[in-house]
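1. here are the coordinates; sequence isn't available:
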């Protein structure tokens, strides 16, 4: 693992209330604090579907010191699930990158080879997000922001429109279950996330997690305050890079984020690089479904913001959620991405899904796994450590179903066979 916290200066948080779209970030900066010691990780918390961490899966305190980690290398990926690459004009890593991972060659000029494609989630961050946020607040929440981007996004990024709102009942039910237990989003955040972590604490937790997955020194870690998402896995200057948002790295949330970014995106990305469908031509040849479906019916920014008021009081937090849903768009009255469909599909078929097989072929959807099985390179692929005990893993899925009040019979009616 190579750590890169950047060269930016971190100021003290202002005391005045935020007035712009992303001013919440300045209010939450944790990096100048030492912070209290970490609590044990064994506390059981009921979380919504994207954050549910059953007691048996919550990480236990590690006894092995960080300095004694095994430094062995494993396979290297070319692209990650969540992003593409950052070229030489993109946001550069500012720390020492160390030696390349296995199989990574240096180019004749001495640098790392890099794709010309921009990192998706970095490119999807608007350059005028604060200015448009100010306009939105000044309009008394009636203006739909018009975003600008440093690079034009490929039309393929936003062209998919196969998803629907058929699971809106489940989405509202999950949110209302959280409000019933915690009262407000702010109470939920404080109770389930606990305190923001310092940079030192983040480094320690990330390092221990990478040791579990056997990928120490394969991934560069950047600590940033300039992300719309909590974290993003990308390839920057030829190196797999995990950018962690300092303003969202909370005590009980960080490891769950690592399960997603490293255990899902990085490992699946490495597996995907071995497959005949690792590029656009291969995906077309095998008829694979899009990785990021979008909503067919438009949902205005202002309508989404107002609808979220039922669940989140803080206007800045609501704006952040809107920005995440609408990133990549210029006109924010257009369609946005849909994620709930996928997790509910997996939960609905949790008794029959072959989870290691779902991970081994790389970046493929649940619906495509069976017909790809004869064509995939499945030997020596990497599976997250959480799936080593499948009986236990399936128990945690049952816990997630119960925590989020998901009805098996109702999902059965909504989901195809």
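-> The structure has been received and is ready for your questions. All of these numbers come straight from a predicted model, not from anything done at the bench.
2. only C-alpha atoms from now on, for both contacts and neighbour counts.
-> Fine.
3. excluding chain neighbours, what is closest to residue 262?
-> residue 233 (7.5 Å; Cα to Cα, 6 or more residues apart in numbering).
4. isn't the one you found right up against residue 265?
-> Yes: look at residue 233 against residue 265 with Cα atoms under 8 Å: they come within range, at 6.9 Å.
5. the more surrounded of these two?
-> Higher neighbour count among residue 233 and residue 265: residue 233, with 31 against 24, using other Cα atoms under 10 Å.
6. would that one count as being in a strand?
-> Yes: the assignment for residue 233, made by DSSP: H, G, I helix; E, B strand; the rest coil, places it in a strand.
7. ok, residue 164 to residue 342 distance?
-> Distance, residue 164 to residue 342, by Cα to Cα, to the nearest Å: 11 Å.
8. hmm, I typed the wrong one, I wanted residue 315.
-> Taken as Cα to Cα, the span from residue 315 to residue 342 is 28 Å.
9. out of the two, which sits in the more crowded spot?
-> Counted by other Cα under 10 Å, residue 315 and residue 342 do not tie: residue 315 has more neighbours, with 20 against 14.
10. put this next to the first one:
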């Protein structure tokens, strides 16, 4: 049985401190003997052997998903950010201090969290749980009826926060960054998703599963850029490090990767946590190459958000757990009258301006700018001399009500069968040129 710690109430939000997190609240790939193996590795050099919460079959299934596959699409960008930060700050301690401010204790952090909940009108809508044995800095979690039963009002939300030195966000500005990530992004999108018509039938509306790689990347990418809004230094160093480490794990064992990352991060506790999250799902974490690439979603999603920030309707993106390319599909379906938005997103243009600055600092070019550059630099091809021919095309007079013909657009999503409960309307105009 999990020992219960202190219990207090701030506002009407219940706050608890637990010595250990309950087994049922841990992810499938979370080890249940982390502290023991960490001590053996750091103090005695013994290679770790993890016991995971999930069964062997479930762990293997999780490691075979697309979310867990290690990707290399953004490896150059991630490495470039790491090198840039190393040249500018020297080591990670200076960067963390500059970005997130001086250390604070749990009581101060709890006060910041409670104020955040009060200011956003969600006081009492979730529990705040502090624990020392989390394998992450924070995590939003909900429990209740499965989505297919369409009872979102019965969900109960919990915000888990780590209260040890491993939590680099337990700092004056860092705790605000962490709450923008967990509450300002994950909680609000979870909550808003429950108000939408697709909540219990995503497939019927042609939307991806929330567990798909695309959905996870946008969810975590949006949370990542929101994390840096209140940071004093806006380098995407942490997500870039997670992405880079996942790539390098394909060539290195647990111990090799741990020592290799010392180039970018001196803190042994942070390094341990990074390598642990990548390697713990392998049959033999100490010797096997590769690992779980789920943590790459933070950087990959952030890059996609920043590259498309000029065309994203962020208010619509907050209507639920949807992807960027699904926004046109839900534009007329989404209920906007009841969604909650974090304060930093109330002024969408000011928010977009901050993201532009973040993209510039991290050398991430906008796709909008790239397209504009191509248009201005492209030169039409011409044939030389008498080889040039002129063609004339006659177009018949079209009715006034008929719109101009457009080239067919390729859908970014696979067509799926529409639920019989969903009514769709379509008009087709056909033109015949003479």
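-> Happy to help now that I have it. What you see is a predicted model, and the numbers here were worked out from it, not measured in a lab.
11. just to revisit the earlier point, can you pull the contacts of the equivalent of the residue nearest to residue 262 of structure 1 over in structure 2?
-> Using TM-score structural alignment, the partner of residue 233 of structure 1 in structure 2 is residue 140. Contact partners of residue 140 of structure 2, counting by Cα atoms under 8 Å, 6 or more residues apart in numbering, are 157-160, 182-183, 186-187.
12. reformat these as TSV; add secondary structure and distance to residue 359 of structure 2.
-> Listed next are these as TSV, based on DSSP: H, G, I helix; E, B strand; the rest coil; distance: Cα to Cα, whole Å:
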residue	secondary structure	distance to residue 359 of structure 2
157	strand	32
158	strand	32
159	strand	29
160	strand	29
182	helix	21
183	helix	23
186	helix	22
187	helix	25
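13. quick check, nearest of these to residue 310 of structure 2?
-> Among the contacts of residue 140 of structure 2, residue 186 lies closest to residue 310 of structure 2 (Cα to Cα), at 22.1 Å.
14. quick one: contacts for the aligned residue in structure 2 for residue 318 of structure 1?
-> Aligned by TM-score structural alignment, residue 318 of structure 1 pairs with residue 271 of structure 2. Neighbour list for residue 271 of structure 2: 258, 261-262, 265 [criterion: Cα under 8 Å, 6+ apart].
15. what subset of these is buried?
-> Listed as buried from the contacts of residue 271 of structure 2 are 258, 261, 265; burial here means 16 or more other Cα atoms under 10 Å.
16. counterpart of residue 119 of structure 2 over in structure 1?
-> By TM-score structural alignment, residue 119 of structure 2 lines up with residue 212 in structure 1.
17. these two touch, right, that match and residue 388?
-> No: the pair residue 212 of structure 1 / residue 388 is not scored as a contact, 11.6 Å apart, by Cα under 8 Å.
18. more crowded one of those two?
-> Counted by other Cα under 10 Å, residue 212 of structure 1 and residue 388 do not tie: residue 212 has more neighbours, with 15 against 11.
19. mean per-residue distance, the host helix or strand of the more buried one to structure 2?
-> Assigned by DSSP states H and E, residue 212 of structure 1 falls within helix 199-213. In the superposition with structure 2, the average deviation recorded for helix 199-213 of structure 1 is 1.4 Å (mean Cα distance after the TM-score superposition for structure 1).
20. pull out the buried positions in that helix.
-> 199, 201-203, 205-211, 213.
21. I'd like the distance between residue 201 of structure 1 and residue 212 of structure 1.
-> According to Cα to Cα, residue 201 of structure 1 and residue 212 of structure 1 sit 17 Å apart.
22. count of neighbours near the residue lying closest to residue 357 of structure 1 once chain neighbours are set aside?
-> Nearest residue to residue 357 of structure 1, sequence neighbours excluded (Cα to Cα, 6+ apart): residue 369, at 7.5 Å. Using other Cα under 10 Å, residue 369 of structure 1 is surrounded by 20 other residues.
23. quickly note the distance from the residue nearest the centre of structure 2 to residue 76 of structure 2.
-> The residue lying closest to the centre of structure 2 (Cα atoms, centre = their mean) is residue 220, at 0.5 Å. Using Cα to Cα, residue 220 of structure 2 is found at 20 Å from residue 76 of structure 2.
24. which residues touch the closest residue to residue 118 of structure 2 other than its chain neighbours?
-> Of all residues not flanking residue 118 of structure 2 in the chain, residue 11 sits nearest, at 7.6 Å (Cα to Cα, 6+ apart). The neighbours of residue 11 of structure 2, taking Cα under 8 Å, 6+ apart as the test, are 114, 118, 123-124.
25. now the strands: where do they sit in structure 1?
-> Secondary structure of structure 1 (DSSP state E): strands located at 2-4, 85-86, 220-224, 231-236, 239-245.
26. wait, which of those is closest to residue 332 of structure 1?
-> For residue 332 of structure 1, the closest of those is strand 231-236, at 22.0 Å, according to Cα to Cα.
27. once aligned to structure 2, how far is the closest one on average?
-> Mean for strand 231-236 of structure 1 is 2.0 Å (mean Cα distance after the TM-score superposition for structure 1).
28. show me what contacts residue 72 of structure 2?
-> Contacts of residue 72 of structure 2 (Cα under 8 Å, 6+ apart): residue 247.
29. what does residue 310 of structure 2 align to in structure 1?
-> Matched to structure 1 by TM-score structural alignment, residue 310 of structure 2 sits across from residue 351.
30. neighbours of that match, how many?
-> 11.
31. sounds good, over and out.
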